[in-house]
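1. with the input below, show me the fold.
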Amino acid sequence: MSQSPNCVTTPPWWQLVNWIADPIGFQKKYSQKYGDIFSIRLTGIGPFVIIGNPQAIQEIFSKDSQFHIGRANKLAEPLIGKNSLMLMDGDYHRRERKLLTPPFHGEKIQAYAQKIIDVTEEIANRWQIGESFIVRSTMQKVSLEIILQVVFGLSEGKRYKQIKPLLTDWLDMTDSPLRSSMLFFKFLQKDWGKWTPWGRMKQIHNKIYNLLQAEIEEKRTKIDNTGKDILSLMMAVRDEDGQAMSDAELKDELITILFAGHETTATTLSWAFYEIYRNPDVIEKLQREFYCLGENPSPMEIAKLPYLTAVCQETLRMYPVIPVTFPRIAKSPIKIAGYQFDAETTFMPSIYLVHYQEDLYPEPEQFKPQRFLERQYSPSEFFPFGGGSRRCLGYALALLEMKLVLATVISKYQLALAEDKPVKIQRRGFTLAPTGGVKVVMKGKS
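-> Below you'll find the predicted structure:
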């Protein structure tokens, strides 16, 4: 085997333009030409080795201690702040992850289940028979409301009314490939006041931080701070030295949760509805599964349904919200998949390339939830939430939200796609979303 993988030879500035415009098409094109491991160069960001080989990805995930991962995510710092878990490495990362884990697992997650159903019903009840609407916009409302109530502990009051439109405006500022460009080109990151995109983004960001600071301070003044929301739980945890998270850490982690949880869940739900209503057999199987639960099943009974779980998994396989996992920078020379790489080489495991491998997923362009009932996939064959030491902390909450929103809508409302045409993938910030947001029409109530 040669000492280094093939390298894409087009000019780096052109590679960056294509990576921003169509990262899926970019990977597809060059993996067909060079195989499942190849190098790219993106102007201003650097060279990367794209890895679309499950065995090589397993090697990388098992050697996470040999990489700088937080440093490789610097591109996201202007959005999520330098105190975000995503930007940390080493002991600091281990400490923060340990502090953040309890609110996202076990009984804590189950406590949020009914709230997810209530929020979904409240928003879905506004739909009118015969009217069409954009699924993604509606799912954004559902997802944002869940984050405000479950994570921030806000459901009413002045601060709730102020922060809600600000969060929506902030996330909508990168809703197309062109508007997303400012995240990749440093020269566009100039704050010349609210008349420039970056200036407006920073202005909204600061307003959100001020509101979060006020919320943290108010929670701290309450003597009996027994809030069940994630922010309250984050404020209550202590590390081994008895230290709590600082206000700066709390705010950056809240913004990270918002950024990583709100956009991604709303997008994945949009794709799920798109595929479910395109495939009559899928909706029939889901309805049969819901019917077998009887009247008023508990949220956790719904969450355990095998076919519903498979539908969520197949959606996440076909439509990864980000095309690659967190980049990893080698601390020292390293051997991966038989290739020898220098220190400071940056690897990007490709979710998309693995999720569309024919030998793993026959007919990968087809929506087939059944494949997840017939086969168990390893963490390097199916990894929509990333892998290794960087698997998304909120994955259990995200999956629970997906399942409960889908079950609530499908069992109580009759929807249909409003347009009989394929929906394309479009960049939205660092994520990928359905172009047009998936339009559906309300046919009736069950």
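2. going forward, measure contacts between C-alpha atoms and count neighbours the same way
-> Noted.
3. which parts of the stretch 101-250 of the chain are strands?
-> Taking DSSP state E, counting those that start in this stretch as the test, the strands found in the stretch 101-250 of the chain are 132-134.
4. can you give me the helices in it?
-> Along the stretch 101-250 of the chain, the stretches classed as helices by DSSP state H, counting those that start in this stretch are 107-111, 113-124, 135-146, 158-172, 177-180, 197-221, 230-236, 247-278.
5. would TSV of those with distance to residue 34 and mean neighbour count be doable?
-> Shown next, in TSV, are those (distance: least, Cα to Cα, whole Å; neighbours: other Cα atoms under 10 Å):
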stretch	distance to residue 34	mean neighbour count
helix 107-111	43	15
helix 113-124	45	18
helix 135-146	35	22
helix 158-172	35	15
helix 177-180	26	17
helix 197-221	37	16
helix 230-236	45	20
helix 247-278	30	21
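6. surely residue 194 meets residue 200?
-> Yes - between residue 194 and residue 200 there is a contact under Cα atoms under 8 Å: 4.2 Å.
7. need the helices of the stretch 101-250 of the chain in JSON lines (columns: distance to residue 45).
-> Output for these, formatted as JSON lines (distance: least, Cα to Cα, whole Å):
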{"stretch": "helix 107-111", "distance to residue 45": "37"}
{"stretch": "helix 113-124", "distance to residue 45": "39"}
{"stretch": "helix 135-146", "distance to residue 45": "30"}
{"stretch": "helix 158-172", "distance to residue 45": "22"}
{"stretch": "helix 177-180", "distance to residue 45": "15"}
{"stretch": "helix 197-221", "distance to residue 45": "18"}
{"stretch": "helix 230-236", "distance to residue 45": "33"}
{"stretch": "helix 247-278", "distance to residue 45": "21"}
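8. one more sequence to fold, the one below, so I can look at both together:
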Amino acid sequence: MNTLPPGPEHLGLIDTLRSSFGSPASVIRRLAAEHGDPFRVGTLNGPITFLGNPAAIRAIYTADPETFEPFGVDVTEPIFGRTSVVVSTGPRHRRDRKLLGAPFAPAAAKSYAAVVAEVAREAASQWMPCQPFSMLETTQAIALDVVIRVVFGVNGEARIRFVRAAVLDLIHAMNPLILVMPAIRRPLGGFGPWARMLRARAALDALLIEEIRALRASVEDRSDVLGLMLKARYEGGEGLSEQEVLDQLRALLFAGHETTAVTLAWAFYWLHREPDTLARVLAELDALGPDASLDKLLGLPYLEAVCLETLRIVPPVVNVGRVPRKPFALLDYIIPPGEALIPSPLLVHVREDLYPEPERFRPTRFLEREFSPFEFIPFGGGSRRCLGATLAMLEMKVVLAIVLREYQLRLASTAPMEHVQRGITMGPQGRVPMMLEGRRVQRRPRAGGACLARVSAIR
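-> Next comes the predicted model:
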């Protein structure tokens, strides 16, 4: 048995910069083509083995969870803290996943659909006919308000605006350099990116503490995620501490806001680049009639396939890894303890044997066959699969259904959109400029645009 997978000893400077701040897909796929899958490469974070081989992914996702530590805990600590389910390990991780299962179970997620639809309609009502707008900014606003209302449980427009401002302050204060360069995490007398982030985090935490304490002091039976989280109890009868709740809420904010926003923006982009695909979605929506319930919209198979294909071709999270605690057998190799393993959707999602014509946006592939949890991994897998996957899928389907059947849109720019690194997520390079042509009254969009393209301001 070979000791280590093949690969370069060091990742070059250009490839390091491209992977960290640009588009890592071309780097990862080139190295896999040159060295095989899996391959091992030296990086600033130590040697990492990347893999897109379903057999290797199976070996990781089905291993005893105690085999691994999560990858990059020190890097993401400003976002996820030290107690959230995203980074916890061992018995704590298992008990927290069990505790947090109820707020994200399918029945609970479905109860949030009406709120998601309301948020989507509010956002779309801001568009002006024949005026270009940024679809990415729209989907970010939708995803943020869904987190505030569905996860945090904040009610009342004034309070929502207050919390929204605090969340945006923290998001804007999360300088990427804080993540990739822990050495700069210094107060510096209250100046600099670390100090700004700490102030923004403290301000949001103060608002969330108010929500937590008010809810604990009330007798209100709430079904939002925070309400269900505070009601949940471990087997010994105790619940989460205030700090633990804060860490979980912040983790849910960052794990569920930008990821859903960029995926939705991509879905609108791809649908409006592929008129036949858009026409089929609209036909499926129209067949239900204008008064279709949200339950029926959520059950549409082609609409779901569009969401899955978007997650396949442009996955929002690509570097979720495991670090073995002891030597780990991976196919014909032995991975040393402390070296990261990354099951990469950038590799497995473009395998020709699984996804013919992988660069083509073709949702029907998800109607033609079912992919295993080792072949399709946008939400990770195994014991660390994303808890919010069901809610994310519901949010995508509801927003797409509401917007597509009520509004006629088109891309304001036909330029190709690159899939690039955006902090801890990947998303479109640019704002995804689109144009509202009007309320939709036809079953199919018009072949030509009804508006003059005024797009230079948002490119």
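9. nearest to residue 62 of the first structure, of the helices of the stretch 101-250 of the first structure?
-> helix 247-278 (23.7 Å; Cα to Cα).
10. run the chain-centre distance for that closest one.
-> Computed by Cα atoms, centre = their mean, to the nearest Å, the chain-centroid distance of helix 247-278 of the first structure equals 5 Å.
11. and after it, which helix or strand comes next?
-> helix 280-292 (DSSP states H and E).
12. and the direction of that following helix versus that of helix 247-278, what angle?
-> Inter-element angle recorded for helix 280-292 of the first structure and helix 247-278: 110 degrees (by axes from the mean of the first three to the mean of the last three Cα atoms, to 10 degrees).
13. where in the second structure does helix 280-292 of the first structure fall?
-> Taken onto the second structure by TM-score structural alignment, helix 280-292 of the first structure occupies residues 275-287 there.
14. for the residue most central in space within the second structure, what are its contacts?
-> For the second structure, the residue nearest the mean C-alpha position is residue 259 (2.3 Å; Cα atoms, centre = their mean). Counting by Cα atoms under 8 Å, 6 or more residues apart in numbering, residue 259 of the second structure makes contact with 316, 317, 425, 426.
15. residue 403 of the second structure now?
-> Residue 403 of the second structure is in contact with 120, 121, 124, counting by Cα under 8 Å, 6+ apart.
16. just residue 428 of the second structure next, same as before
-> 262, 266, 417, 418, 419, 420 are the contacts of residue 428 of the second structure under Cα under 8 Å, 6+ apart.
17. corresponding residue for the fourth one in the first structure?
-> Using TM-score structural alignment as the criterion, the counterpart of residue 418 of the second structure in the first structure is residue 424.
18. please apply the same query to residue 255 of the second structure.
-> So, by TM-score structural alignment, residue 255 of the second structure is matched to residue 260.
19. I'd like to know how many residues surround the counterpart of residue 439 of the second structure in the first structure.
-> Aligned counterpart of residue 439 of the second structure in the first structure: residue 445 (TM-score structural alignment). Under the neighbour criterion other Cα atoms under 10 Å, residue 445 of the first structure is assigned a count of 15.
20. wait, residue 445 of the first structure sits on residue 412?
-> Yes - shown here, residue 445 of the first structure and residue 412 form a contact pair, counting by Cα under 8 Å, at 5.7 Å.
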